[in-house]
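Visitor: dropping a prediction and its sequence here:
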Amino acid sequence: MKDLLKELEKYDTPSITNAIATYPQKHDTCLGQYHPWNGHWYTNQTLKCMFPNLGPKAGVVVTVVYGMPDPLYERLTFKDLLLALDKIKDPIVLAVKQNFPPKIKKRNGLLGGNMLTAFKSMGVVGVLSDGPSRDVDEIRALNVQYMLTGVTAGHGPFAIEAINVPVNICGMHVMPKDIIHMDENGAVKFSSEMVTSILDNVKRITEAEKKRQNMIKKTTDALMIAEILKGVYD
């Protein structure tokens, strides 16, 4: 799987979405795995990429839910999260659900340099969260993609509520051991069984788009451009 994930990183996330479900009528290049609008298979505009220059990252999903400390439930610790990461032998994308009251969630710099350094050591190549975090300057050098709703400077007490449960991150429903592909455009999820088919599709899509765009660059004739793009948008 590691080699296949590296191969996926050669392509941007919009191209991956095209190969999965964006154009279900195109049976030769789209798997039609989800309903394009209603499938909850990619993130919405609230998720922001902190390091666009890093390019695409792809990995196996581990999920974690953080919330306010609860003296009636103190079963999980940071060690448990590290052990969950240690079980995955492929590159990992950590999906962090922030289950905080809205007022606190908006100002919660949950993750930071210490956590991300530990995650990097455990094989994490990307982190996405449906809330803000901090220490962007420290994390930049780790080469870990970092996708958040924003940044804040501080936080108060917090605790782990769950590890490896289904979560919703900015409109995308994620299960443990899904695959996530992420870049400055957002993130998309899919099952590991789809990887080879996605790669086949995205290669065909990329080759066709390069050919089409090269043809467009060579003309300023509106009718010719319309003919080149015939069937793409209509």
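Guide: Nice, thanks for sending it over. Numbers count the residues shown, from 1 in each chain.

Visitor: use CA for all of it now, contacts and neighbours both
Guide: OK.

Visitor: which helix of the protein spans the most residues?
Guide: As assigned by DSSP state H, the longest helix anywhere in the chain is helix 195-217.

Visitor: list the buried ones in it?
Guide: Using 16 or more other C-alpha atoms under 10 Å as the test for burial, helix 195-217 gives 195, 198, 199, 201, 202, 203, 205, 206, 216.

Visitor: please identify the helix or strand for the spatially most central residue of the chain.
Guide: For the chain, the residue nearest the mean C-alpha position is residue 187 (3.1 Å; C-alpha atoms, centre = their mean). Using DSSP states H and E, residue 187 falls within strand 186-190.

Visitor: A further structure is provided below for comparison with the first:
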Amino acid sequence: MNPVQTISSEELELLKVTDTPTICNVIELFDVRPRNTGYMDDRIQACFPEMSPMVGYATTATLSTDNPPREGETYAGMEAQLAQLDSIPEPRVVVFQDLDVPSAAATFGEVMCMTYQTFGCVGLITSGAGRDLDQVREINFPTFTSGTNPSHGYHQIADVNIPVHVGGVTVYPGDLIHGDCNGVTTIPNHIAGSVARLCAEYMEAEGYVLDFLKTGKRDLKGLHAARAACAEKFAELRKRALDSL
């Protein structure tokens, strides 16, 4: 696996205080991918919409819960997964592709989430289901799933740190992930630092229109002027984004 391209702790902090839709908007300024790609579809939902944004580098895995293991015990693959975590820098987001369609049982519960949290992970995403949600909420560990399931079934982690397909997106080990109540997106690592630094100005530009609307004035000329000022700022940000490539 190639070394993961990282960003500074200051840039990570900027991403942590920014909502995911704004992240998606700012990524568009760079023209590095089509606008309808890179984010997970509505099959993947936040279990705890009230939590702050989650940001981290993907440590990926596949799993199945539908078939009894040929040898060993259920959850036996977790220690092998933990042994490979250090190949991905912190903070980490665990990203699971459930190989069972539909999922047969839960990808995670309280013990798994607390284990991942202890080993430097800040959240978990699965194409499958989750359980123990009240307990996971208590430890403030963001999770994103396609649903819930009360049982762990025959939980077996198959492969670790390989490309996985979740919510219509292929996630590679080390990809930078951002998620909140609105959903989950990847951030191309090579522009992530620049994305972080432009977010506040992007929101300020949107503020030109929002501040006008908050006046309650039904003034089309005023709205047009506010939108024009916003568009002018967006154009400036877009130029700076493209110049940074």
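Guide: Noted; the coordinates are in hand. Owing to the predicted nature of the structure, the values given are computational and were not obtained by experimental measurement.

Visitor: TM-score them against each other, please.
Guide: Once superposed, the chains reach a TM-score of 0.85 (TM-score structural alignment, normalised by the length of structure 1), with 218 aligned residues with a C-alpha RMSD of 2.2 Å.

Visitor: contact partners of the strand holding residue 187 of structure 1?
Guide: 13, 16-17, 41-45, 47-49, 172, 174, 178-182 (C-alpha atoms under 8 Å, 6 or more residues apart in numbering).

Visitor: in strands, which of these fall?
Guide: Taking DSSP state E, the ones among the contacts of strand 186-190 of structure 1 that sit in strands are 48, 49, 172, 174, 179, 180, 181, 182.

Visitor: how many residues are close by the third one?
Guide: Neighbouring residues of residue 172 of structure 1 were enumerated by other C-alpha atoms under 10 Å; the total is 17.

Visitor: that one: what's it in contact with?
Guide: Neighbouring residues of residue 172 of structure 1 by C-alpha under 8 Å, 6+ apart: 40, 41, 42, 43, 44, 188, 189.

Visitor: leaving out chain neighbours, which residue sits closest to the last one?
Guide: Put plainly, it is residue 189 of structure 1. Once flanking residues are discounted, residue 189 of structure 1 sits nearest to residue 180: 4.5 Å by C-alpha to C-alpha, 6 or more residues apart in numbering.

Visitor: can you count the residues close to the one you found?
Guide: The burial count assigned to residue 180 of structure 1 is 27, neighbours taken as other C-alpha under 10 Å.

Visitor: how about the strands of structure 1, start to end?
Guide: Going by DSSP E, structure 1 shows strands at 48-49, 57-67, 92-99, 124-129, 145-148, 159-163, 167-169, 172-174, 179-183, 186-190.

Visitor: for residue 4 of structure 1, which of those is the nearest?
Guide: Of all those, it is strand 57-67 that lies closest to residue 4 of structure 1, at 9.3 Å by C-alpha to C-alpha.

Visitor: what residues sit buried inside that closest one?
Guide: Neighbour-count burial for strand 57-67 of structure 1, counted by 16+ other C-alpha under 10 Å, picks out 57, 58, 59, 60, 61, 62, 63, 64, 65, 66, 67.

Visitor: which one of those sits closest to residue 132 of structure 1?
Guide: residue 66 (12.4 Å).

Visitor: just the buried members of the contacts of residue 172 of structure 1?
Guide: Buried, going by 16+ other C-alpha under 10 Å: 40, 41, 42, 43, 188, 189, out of the contacts of residue 172 of structure 1.

Visitor: that older thread, the strand holding residue 187 of structure 1 vs structure 2, average distance?
Guide: Comparison of strand 186-190 of structure 1 with structure 2 after fitting gives an average deviation of 0.9 Å (mean C-alpha distance after the TM-score superposition for structure 1).

Visitor: which part of structure 2 matches that strand?
Guide: Per the alignment by TM-score structural alignment, strand 186-190 of structure 1 matches residues 183-187 in structure 2.

Visitor: residue 42 of structure 1 reaches residue 171, doesn't it?
Guide: Yes: applying C-alpha atoms under 8 Å as the test, residue 42 of structure 1 and residue 171 come out as touching, 6.8 Å apart.

Visitor: now do the contacts for the equivalent of residue 130 of structure 2 over in structure 1.
Guide: By TM-score structural alignment, residue 130 of structure 2 lines up with residue 133 in structure 1. Under the criterion of C-alpha under 8 Å, 6+ apart, the neighbours of residue 133 of structure 1 are 108, 109, 110, 111, 112, 148, 150, 151, 152, 153.

Visitor: which of those residues sits closest to residue 229 of structure 1?
Guide: Distances from residue 229 of structure 1 to the contacts of residue 133 of structure 1, taken by C-alpha to C-alpha, are shortest for residue 148, at 35.3 Å.

Visitor: what lines up against that closest one once you look at structure 2?
Guide: Using TM-score structural alignment, the equivalent of residue 148 of structure 1 in structure 2 is residue 145.

Visitor: show me what contacts its match?
Guide: Residue 145 of structure 2 neighbours (C-alpha under 8 Å, 6+ apart): 43, 44, 45, 46, 47, 125, 126, 127, 128, 129, 130.

Visitor: hmm, back to that, mind checking how far the residue nearest to residue 189 of structure 1 is from residue 117 of structure 1?
Guide: From residue 180 of structure 1 over to residue 117 of structure 1 the distance is 20 Å, taken as C-alpha to C-alpha, to the nearest Å.

Visitor: with residue 200 of structure 1 instead?
Guide: Distance check for residue 200 of structure 1 against residue 117 of structure 1: by C-alpha to C-alpha, it reads 34 Å.

Visitor: same check, this time on residue 109 of structure 1
Guide: In this view, residue 109 of structure 1 and residue 117 of structure 1 are 16 Å apart by C-alpha to C-alpha.

Visitor: which one of these two has more residues nearby?
Guide: residue 109 (20 against 16).

Visitor: residue in structure 2 paired with that one?
Guide: So residue 109 of structure 1 corresponds to residue 106, using TM-score structural alignment.

Visitor: my guess is that match contacts residue 131, does it?
Guide: Yes: Residue 106 of structure 2 is within contact range of residue 131, at 6.0 Å (criterion: C-alpha under 8 Å).

Visitor: got the contact list for residue 85 of structure 1?
Guide: With contact taken as C-alpha under 8 Å, 6+ apart, residue 85 of structure 1 is in contact with 62, 92, 119, 122, 123, 124.
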